[in-house]
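Have a look at this prediction, sequence included:
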Amino acid sequence: MTVPLSPTSHYNRFLSAVPPTVDAPLPAWPILILLYGFPLVWAMGFMQFAPTVLALIMIVLMVMRRHVMVHSTMWIWFALMFWGLICLVSINTGSEFLGWFQRYMNIFNVGIYTVYFFNARERIPNHIMLGGLLTIWATVVILGYAALAFPNFRLQTPMSFVLPGSLLNNDLVKAYVLPPMAEVQLPWGVDVPYNRPSAPFPYANSWGLAYALLTPVVFAVITGVHSRKTQILLVLAVVVSLVPAVATSNRGMFIGLGAAFAYVLFRLLLRGDWRALGIGFVLFLGGITYLTVSGAIEEILGRQEYSNSTGGRASLYELTFEYTLRSPLVGYGTSKMADNVGVSMGTQGQVWALMFCFGFVGLGLFLLYVVSVLINTWNVASLTGMWVHSVIVAALAVVFFYSFDVIQLTVLMLTVAMMMRSRMYGEGL
């Protein structure tokens, strides 16, 4: 179901104060810059700025068009955007405001991207969108290899020469304008450092989350293209991508990928395709064999032995929940350091970030939106659609472990928009 918005008397008035250029096709270039331009945006050091600038441009273009449509479930995301503003009441200092602003703008920006793409079907068909997401995946994999080769290297972006030194002293700002290739971790007692690929993101967990959400998109492209050569090249690319993926030793990444693959196989079984059992068994056996032979399982267990990240997360989650009970509706607006754990509350997972920063209301709206779109787009028509749909499943599988930055949220929301738009217009997914 979709909700049409137009200036006519029997619909809600929306963006109606501007002289009309009614139904003029929305240009593709803002989305193309966001997706196909992602490698350049990262290399220029614009990752903290470009998403918001592009969102504002999209708003202007939609205002000029006037006639804008949103899918029905999008109103839940609008409610989350509104609630994030309400949570400003918890902000007391300038630094807290900056933390709130970054988190809120991620939610705001991806909401705008979703509405824009939903209304830009004349210029941005699904195969263009899938190609853009594939570009981000390829960037992630290539930089993953660069991280393995040069783990201590930091890219000197043009933006790093523009920002004042006071801002560069902020660790997060520095991670975006002087981005590292990898997280080099040397826990006490370990002989060899763990070089975990992170570029084009500040953290290895962000790399793993992006890989978990984007790899199903690669399989969507594989099943959707008609060129056998392209299919073979993409399959080989997925195999090659396993090297940096394994190096991240991200347990949550494997959980997300496993959930996506299990979902697609389950849907095939529901259609009576019993070959899925054989395919699933071969993939499972091959995956376990690769993880064992490559040393990934041993490395994950070894890192756990030295760092005890599971125990630390459990303590952080418990403390985050206890603090949220003290401000259950609006949360705290941004993360806060938990001194007895050594990690900020409101991090280490999307569920905990939303709960702590925007209260149980913000968390509930986010989960309601994701579950709703999962249900509303259940009746996929093709194998390609199943793979696109599995991105939502992968996201739900890892919301407790990983926090979604703007790119990861963009991947999730644009795949949702593809499913909802295809459902409305019969675009074949």
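Now that the structure is in, tell me what you want to look at.

make it CA atoms for all contacts and neighbour counts henceforth
Noted.

where does V115 land in three-state SS?
Taken by DSSP: H, G, I helix; E, B strand; the rest coil, the conformation at V115 corresponds to helix.

Could you give me the buried positions within the helix or strand harbouring H127?
Element membership of H127, judged by DSSP states H and E, is helix 126-149. Residues 126, 128-141, 143-148 are the ones in helix 126-149 that count as buried (16 or more other Cα atoms under 10 Å).

Which strands and helices lie in contact with it?
For helix 126-149, the helices and strands in contact under the criterion 3 or more Cα pairs under 8 Å, 6 or more residues apart in numbering; DSSP states H and E are helix 29-35, helix 38-44, strand 194-197, helix 204-224, helix 228-247.

got the buried residues for the helix ranked longest in the chain?
For the chain, the longest helix by residue count, based on DSSP state H, is helix 350-376. Neighbour-count burial for helix 350-376, counted by 16+ other Cα under 10 Å, picks out 350-366, 369-370, 372-374, 376.

which one of the helices and strands packed on helix 126-149 lies closest to L396?
With Cα to Cα, the closest approach to L396 among these belongs to helix 204-224: 10.4 Å.

got the angle for the closest one vs helix 126-149?
140 degrees (axes from the mean of the first three to the mean of the last three Cα atoms, to 10 degrees).

and stretch 303-317, how far apart are its ends?
With Cα to Cα, to the nearest Å applied, stretch 303-317 spans 20 Å between its terminal residues.

For that stretch, buried residues please.
Neighbour-count burial for stretch 303-317 flags R303, S307, R313, L316, Y317 (criterion: 16+ other Cα under 10 Å).

farthest pair in those residues?
Longest span within these, Cα to Cα: R303 and Y317, 20.2 Å.

Please tell me I have it right and V398 contacts G256.
Yes - the pair V398 / G256 is scored as a contact, 5.8 Å apart, by Cα atoms under 8 Å.

what sits in contact with each of the two?
Common neighbours of V398 and G256, counting by Cα atoms under 8 Å, 6 or more residues apart in numbering, are L209.

on that earlier part again, got the buried residues of stretch 303-317 as CSV, with distance to S95 and secondary structure columns?
Output for the buried residues of stretch 303-317, formatted as CSV (distance: Cα to Cα, whole Å; DSSP: H, G, I helix; E, B strand; the rest coil):
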residue, distance to S95, secondary structure
R303, 33, helix
S307, 30, helix
R313, 25, helix
L316, 22, helix
Y317, 23, helix
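
Below is an additional structure, to be compared with the one above:
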Amino acid sequence: MKNPAWPIAALLVGYPVWWALGFGGLSVVVLAVPMAVILWRRRPIRLPYGAGLWALLLAGYLISSLALAESPPGTYGGLGTGRLIGYGMRFVLYAALFVVVLYLGNLTEKELPQLRLIRMLGVLFIWTVAGGLLGVLFPKFAYTSPVEMLLPSWIADNSFVQNLIHPTAAQTQRVLGYSLPRPEAPYEWANAWGSNLSVLLVWFVVGWWVYGGRRRKAVAAILIALAAIPVVYSLNRGLWIGLGLAALYLVIRVGGRTRLTVCALAATAAAAFVLSPLAPLVSQRLDNPHSNDIRAFTVSATIRAAAHSPVIGFGNTRNATGNHRTITTGKTDWCAECGHPPLGSDGQLWLLLITQGVTGAALYVAFFAGAIRRHRRDRSPVGLAGVLVMALVLLYMFVYDGLVTPLSLYLISFALLWRNPT
């Protein structure tokens, strides 16, 4: 019988192939099918603490479909194909990710050793760094994927679907007064790249540095140094804050020689960065917080809209009437940046508020906060890393959407904590 860990290896190690084919984040849905079949054959199925919360999140999402046709004040649009596609895809992704967690938790240590899983995440970190460098060096790289060619236009042209199936190296955005590419390969958008890199870096350090020999440590040092280039060019303040808090977390949680090592490495990295040509770019980005007004508008509009269905939400996002610059909708000759910002697009917390109300947001927070509470005393490398990732999840929910690939990595990290003997 083939090793039952093969779907996980296909998902993590083989992710660039999925991305190149146009599946990208949807690969988790494809691979959840054989995982579900294998799980069914291996009954009874073990459940982690917190499984009930995720099950309730799924049930609440089904209930939220009752409000799909509603348009709260300050929004526009009716129940169309796009809204139904977005709703259906999100539900399938939430369900598929739950299957992945159950699958990982029901594999034995012999079938999938913990360190092997961590090093698979480390391989994906390498792919992420490579994709980031691709976005910096060849930002215009993009092509029509095989999946995109096969899908009917009424599906492929949906903006949510298009981000998942159309491989691009970078998002070009006007940030510092001029257009700049922000790396996103091999993920669906630039913020997903930033979130994923920070989570994968945590597990890369565990698998390649903490449990690595001299050769692995040397390779790890080189790769982390290379990662600094796309990290800076991503112009991603959320990522920078996350990395800073991760370093602070390690200094506080570890002790003895390890703490001295972490401090020495952090000081060396900071000095090298300040002396590098990348430092001025960070300074310019911090002096030009162009997205603050946009985020303030969409977050406040999301909260106002969600207040009209606070318990079950509206099932999917809604388009706001106007934007932070004008009450008119759509681009004009005098406002090229005007458009229809979707509510819930600036963080998983806001997405949950508009789609599932306060109930969905509370269940999501309880799921990850519960993992922190249960494992906060685990001082093993996996325990420290897993709790750190759970904390990053709660931080990033204010600025990053979890779907699609970030949430996959959040839940795989949750499964690593569940599998960790304490």
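That came in fine, so what should we check first? Worth saying up front: this structure is predicted, and the values here are computed from it rather than measured.

Next, the TM-score between them, please.
Laid over one another, the chains give 0.87 as their TM-score (TM-score structural alignment, normalised by the length of structure 2), with 395 aligned residues with a Cα RMSD of 2.3 Å.

follow-up on the earlier one: against structure 2, what's the mean shift for the longest helix of structure 1, could you check?
For helix 350-376 of structure 1, the mean deviation from structure 2 after alignment is 0.6 Å (mean Cα distance after the TM-score superposition for structure 1).

just checking, what packs against the next helix or strand after that helix?
Helices and strands here follow DSSP H and E; after helix 350-376 of structure 1, the next one along the chain is helix 383-398. Where contact means 3+ Cα pairs under 8 Å, 6+ apart, helix 383-398 of structure 1 is packed against helix 204-224, helix 251-270, helix 350-376, helix 406-425.

rerun at 7 Å
For helix 383-398 of structure 1, the elements it packs on are helix 204-224, helix 251-270, helix 406-425, judged by 3 or more Cα pairs under 7 Å, 6 or more residues apart in numbering; DSSP states H and E.

what's the closest of those to H71 of structure 1?
Of all those, helix 406-425 sits nearest to H71 of structure 1, with 6.9 Å by Cα to Cα.

so what secondary structure elements neighbour that closest one?
helix 94-118, helix 383-398.

Go through that helix and flag the buried ones.
Using 16+ other Cα under 10 Å as the test for burial, helix 406-425 of structure 1 gives 406-423.

repeat for stretch 220-231 of structure 1
Neighbour-count burial for stretch 220-231 of structure 1 [16+ other Cα under 10 Å]: A220, V221, I222, T223, G224, Q231.

Grab the nearest non-local neighbour of the fourth one.
By the measure of Cα to Cα, 6 or more residues apart in numbering, the closest residue to T223 of structure 1 outside its immediate chain neighbours is T384, 5.6 Å from it.

what's the answer for the third one, then?
Distance criterion Cα to Cα, 6+ apart; nearest residue to I222 of structure 1, sequence neighbours excluded, is Q231 at 5.1 Å.

Give the equivalent position in structure 2 for that neighbour.
Q231 of structure 1 maps onto K217 in structure 2, with residues paired by TM-score structural alignment.

doesn't W209 make contact with that match?
Yes - K217 of structure 2 is within contact range of W209, at 5.0 Å (criterion: Cα atoms under 7 Å).

Next, the contact list for the counterpart of L394 of structure 2 in structure 1, please.
Aligned by TM-score structural alignment, L394 of structure 2 pairs with L396 of structure 1. Shown in contact with L396 of structure 1 (Cα atoms under 7 Å, 6 or more residues apart in numbering): no residues.

From L68 of structure 2, how far off is whatever residue of structure 2 lines up with S327 of structure 1?
Under the alignment (TM-score structural alignment), S327 of structure 1 pairs with S309 in structure 2. Counting by Cα to Cα, the gap from S309 of structure 2 to L68 of structure 2 is 11 Å.

cool, H375 of structure 2 as well?
38 Å.

L137 of structure 2 too?
42 Å.

Need the helices and strands packed on helix 126-149 of structure 1 in TSV (columns: distance to W100 of structure 1).
Converted to TSV, those look like this (distance: least, Cα to Cα, whole Å):
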stretch	distance to W100 of structure 1
helix 29-35	23
helix 38-44	22
strand 194-197	27
helix 204-224	19
helix 228-247	31
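
Of these, flag the one that's most buried.
Among these, strand 194-197 has the highest mean neighbour count (mean count of other Cα atoms under 10 Å), at a mean of 26.

Pull up the aligned stretch in structure 2 for that strand.
Counting by TM-score structural alignment, strand 194-197 of structure 1 sits on residues 180-183 of structure 2.

got the contact list for that stretch?
132, 135-136, 139, 169-174, 190, 230, 233-235.

so where is stretch 47-59 of structure 2 in structure 1?
Taken onto structure 1 by TM-score structural alignment, stretch 47-59 of structure 2 occupies residues 70-82 there.

Off-centre distance for the matching stretch?
A distance of 18 Å separates the centroid of the chain from that of stretch 70-82 of structure 1, by Cα atoms, centre = their mean, to the nearest Å.

how about Q48 of structure 1, secondary structure?
Look at Q48 of structure 1: counting by three-state DSSP, its state is coil.

For L265 of structure 1, see how far away it is.
Distance from Q48 of structure 1 to L265 of structure 1, by Cα to Cα: 38 Å.

Among these two, which residue is more densely surrounded?
Remark: of Q48 of structure 1 and L265, L265 carries more neighbours, 21 against 16, as counted by other Cα atoms under 10 Å.
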